[in-house]
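>>> mind folding the following:
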Amino acid sequence: MLKPSPPLTINELMQRVEQIAGLTLGEIAAEFNFKTPEHLLREKGWQGQLLEYVLGATAGSKPVPDFEHLGIELKTIPIGFNGKPLETTYVSVVPLTNLTGMTWQSSTVKKKLTHVLWLPILAEKTIQPIDRTIGSGFLWQPSLAQEHQLQRDWEEQMELIALGRINEISGHLGEVMQIRPKAANSKALTDVIGPNGTMTQTLPRGYYLKIPFTAQILADQFGL
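So this is what the prediction gives:
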């Protein structure tokens, strides 16, 4: 099957989302001749790449929403049999340098979370990755209250980074969004502002939505 072209409208995107609901990742990969690695547990990014391909996402690794021209970000959310998220949701890389003049309004996080296509996937640990089932995808935009929570968490933690206090940031900070190290290994270091204003090295960081926040989004959508 030919590579799907980017959807031109939100309706077209949601039709594609409906077409894959109820299918397993393996069934979708077979239908689109998408290469499936042998050791899927080591290939954490495969699931996201498959769904981006099938739905026609265009952004790749650029710091813009996945469906750039529609302004919609795709987020898969692994859920258990109880319908609750199994892990935090990665949003984007945390900028650690050149922070002057950076605001919530211009941040990558705000761009990515302004309009999200959530795709729940039944991914209980006992289910092989290839047998995981796609649920009903839905569009979401943060309410005013949710946006305030996100902005507050973003500003509080970015201020610590700007002040050279990145070591004070842990997963406990943030009401709905945390910052955690995001690196394949401990050798992948990057520049950061140190305690005395000089540059030092640290692990790259990522923004992650906390489980209670995404659980509430699912509960609001499905009336759980």
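>>> from here on, contacts and neighbour counts on C-alpha atoms
Noted.
>>> how close does the spatially most distant residue from the centre of the chain get to G164?
In the chain, N196 marks the outermost C-alpha relative to the chain mean, sitting 32.8 Å out by C-alpha atoms, centre = their mean. From N196 across to G164, the span is 7 Å (C-alpha to C-alpha, to the nearest Å).
>>> check Q178 too.
Taken as C-alpha to C-alpha, the span from Q178 to G164 is 17 Å.
>>> and the helices in this protein?
For the chain, applying DSSP state H gives helices covering 10-20, 25-31, 46-55, 108-113, 144-162, 211-222.
>>> name the residues of the third one that are buried.
By neighbour count, and taking 16 or more other C-alpha atoms under 10 Å as the criterion, the buried residues in helix 46-55 are 46-47, 50-55.
>>> neighbour-wise, which of Q178 and G164 wins?
Q178 (23 against 20; other C-alpha atoms under 10 Å).
>>> give the contact list for the more buried one.
Going by C-alpha atoms under 8 Å, 6 or more residues apart in numbering, Q178 touches 153, 170-172, 207-210.
>>> structure for this one too, so we can compare:
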Amino acid sequence: MPQPKHDLASLFNAASDLAGRTFAELAAQQGLRVPNDLRRDKGWVGQLLEGALGASAGSQALQDFPDLGVELKTIPLDANGKPLETTFVCTTPLIDIAGLNWESSNVRNKLQCVLWIPIDGRREIPLHQRTVGTAFLWQPSAAEEAQLRADWQEHMDKIALGQVEQITAHQGEVLQLRPKAANSRVLTDAIGPHGELIQTLPRGFYLKTQFTGQIIRTVFNI
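Sure thing, here's the model as predicted:
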């Protein structure tokens, strides 16, 4: 297994070296089986690249490279360089949120420095033949952070007011909130409309595709 990277340049160089490699090659290096598709293995590509780069955080509420303050995000693109799906950021706190603010939020923590790795997301290409694209480092601009903060605050205000079940994926300019659970039987505590505890599906924060698409267009001059 690759060792964790101890400086940003080493991490970026290692990620850059993955460009053009197939998923089959990377899986073979780690002794992994390539699934036929991602319907039942949605996080497989992310785990594959985490393993290739020696990410250490696992499923903890930390960046993937906590010593460097860097989060790893894969982004599947179509033939025209457009993101094919929203990007999961982190799970959403639904109780004990008094005093939580944007500066100390996990969303801001996760997005303060992101190592993006584009991947071939074309479903007509067999998974084992798909390749890794050109990695790049990104930090939100002041304008981007303002957009993220405004959406985060709107969502958290509604959660605090017991309106979590009224939030839809259409809300939020760049950051959406939607259920994140393996199945509908997985429930968690949340604040109800009268301040009582209710049971609801876990929620996650996701970056909308128009936001990540703009990042891709800016970086690659598309």
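>>> TM-score for these two?
TM-score for the superposed chains, counting by TM-score structural alignment, normalised by the length of the second structure: 0.97, backed by 221 aligned residues with a C-alpha RMSD of 0.9 Å.
>>> what residue of the second structure matches up with F213 of the first structure?
Using TM-score structural alignment as the criterion, F213 of the first structure maps onto F211 of the second structure.
>>> actually V17 of the first structure, sorry about that
The equivalent of V17 of the first structure in the second structure is A15 (alignment by TM-score structural alignment).
>>> nearest residue to that match other than its sequence neighbours?
Nearest non-adjacent residue to A15 of the second structure, counting by C-alpha to C-alpha, 6 or more residues apart in numbering: A135, 6.0 Å away.
>>> mind checking how far the aligned partner of that neighbour in the first structure is from A21 of the first structure?
Using TM-score structural alignment as the criterion, A135 of the second structure maps onto G137 of the first structure. Separation of G137 of the first structure from A21 of the first structure (C-alpha to C-alpha): 7 Å.
>>> these two - which one has more neighbours?
Remark: of G137 of the first structure and A21, G137 carries more neighbours, 21 against 16, as counted by other C-alpha under 10 Å.
>>> the closest residue in space to I166 of the first structure that isn't next to it in sequence - how many residues pack around it?
Nearest non-adjacent residue to I166 of the first structure, counting by C-alpha to C-alpha, 6+ apart: L160, 5.9 Å away. Neighbour count of L160 of the first structure, defined by other C-alpha under 10 Å: 14.
>>> and L160 of the first structure, what's its match in the second structure?
If you follow L160 of the first structure across to the second structure using TM-score structural alignment, you land on K158.
>>> what does E124 of the first structure give?
Mapped onto the second structure by TM-score structural alignment, E124 of the first structure lines up with R122.
>>> wait, doesn't that match sit right on L77?
Yes. At 7.1 Å, R122 of the second structure counts as touching L77 under the criterion of C-alpha atoms under 8 Å.
>>> the more surrounded of these two?
It is L77, of R122 of the second structure and L77, that has more neighbours when counted by other C-alpha under 10 Å, with 19 against 14.
>>> which ones are touching I97 of the second structure?
Going by C-alpha under 8 Å, 6+ apart, the list of residues near I97 of the second structure reads A160.
>>> again, but for V70 of the second structure
63-64, 110, 112-115 are the contacts of V70 of the second structure under C-alpha under 8 Å, 6+ apart.
>>> ok, now which ones touch the closest residue to it other than its chain neighbours?
Excluding the flanking residues, the one nearest V70 of the second structure by C-alpha to C-alpha, 6+ apart is C113, at 5.1 Å. Going by C-alpha under 8 Å, 6+ apart, C113 of the second structure touches 69-71, 137-140.
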